[in-house]
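Chemist: pasting the structure only:
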């Protein structure tokens, strides 16, 4: 009898954590598509700056294409991840900031235009600043997740260092 009471008490103790999980899922499910795209960008930035590129794999469509200014197209997730890994391999530190200009959601496609500022600090201490504009196309999967399908980056004369967003505190 004591064992049955103990098991029942243990099951009751699990109920709050189950409701917490349900609330967490509800919060995620209640995010707008625009908020999901914005959260995608925050996660991508965090992974890139940490040099932890492999987790980005699930954030891309398998047939994604990265068209970065001055580089040939990187076709497919493996090529994109290899391209993004170059700085870590070289020992460079990277910081990147974005300022979204427009996000358009059209059914299972999303289109994002953003300004970007990237700083690459090489091991010798030299700093390379690259800034420009990105045009991103996302596809929404059956799992309700947005994945990047096309990424076009170019350097733009109207994007200046002075316009870079201040670091988040």
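Modeler: Looks like it arrived, so ask away. Predicted model only: the values in this text are computed from it and were never measured.
Chemist: When you work out contacts or count neighbours from here on, use the C-alpha atoms and nothing else.
Modeler: Noted.
Chemist: Quickly find the element holding the most centrally placed residue in the chain.
Modeler: For the chain, the residue nearest the mean C-alpha position is residue 44 (2.4 Å; CA atoms, centre = their mean). Secondary structure from DSSP states H and E places residue 44 in helix 33-50.
Chemist: Can you spell out which helices and strands pack onto the next helix or strand after that helix?
Modeler: Next in sequence after helix 33-50, counting helices and strands by DSSP H and E, comes strand 60-67. If you count contacts as 3 or more CA pairs under 8 Å, 6 or more residues apart in numbering; DSSP states H and E, strand 60-67 packs onto strand 74-75, helix 77-89, strand 146-155.
Chemist: got another, please set it beside the one above:
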């Protein structure tokens, strides 16, 4: 009887910890949200492939930011468009593709971890990296809020 009370007391003491841990591990968004985020990635890739960096900038929240490796934060649609325009100066638009998706979040905020590749017009690989994107749902639409990436090893 004493062991049962002891076990019950231990369980009662740890139960709140399990309740707090559940939301942190149960954060996978619903499949339709994942599909919507992938559709936003496709819109980004299509605008980038057209060289329409202004359209890319408008896929971000009002205070959306790029967090490039080794560089300063770039915030806002016009600053994002200017950054991408400068980065691609003198070359034809490249194509980008995303893969190996992981999603975490809710129906209002989603973090995506994925891989990215950029190819030139001939299909030659120019860049391979990893990224973490944070999307916010605003006015019924998903918008990029933070965009951070780094290179993969050669």
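Modeler: The structure has been received and is ready for your questions. As the structure is a computational prediction, the values presented were derived from the model and not from experiment.
Chemist: hmm, back to that, can you check which of the helices and strands packed on strand 60-67 of the first structure gets nearest to residue 39 of the first structure?
Modeler: Of all these, strand 146-155 sits nearest to residue 39 of the first structure, with 10.2 Å by CA to CA.
Chemist: Would you mark the buried spots in the longest helix along the second structure?
Modeler: Longest helix in the second structure by number of residues (criterion: DSSP state H): helix 2-25. Within helix 2-25 of the second structure, no residue qualifies as buried by neighbour count (16 or more other CA atoms under 10 Å).
Chemist: Other residues contacting it?
Modeler: Helix 2-25 of the second structure is contacted by no other residue when judged by CA atoms under 8 Å, 6 or more residues apart in numbering.
Chemist: One more: stretch 65-84 of the first structure?
Modeler: Counting by CA under 8 Å, 6+ apart, 48, 53-54, 56-57, 60-64, 149-155 sit against stretch 65-84 of the first structure.
Chemist: Of these, just the buried ones, PyMOL syntax please.
Modeler: Selecting the buried subset of the contacts of stretch 65-84 of the first structure in PyMOL, with 16+ other CA under 10 Å as the burial test, is done by:
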select buried, resi 48+53+56+60+61+64+149+150+151+152+153+154+155
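Chemist: buried residues in the helix or strand hosting residue 99 of the first structure?
Modeler: Per DSSP H and E: residue 99 of the first structure is located in strand 93-106. Residues of strand 93-106 of the first structure classed as buried by neighbour count (16+ other CA under 10 Å): 93-94, 96-98, 103, 105.
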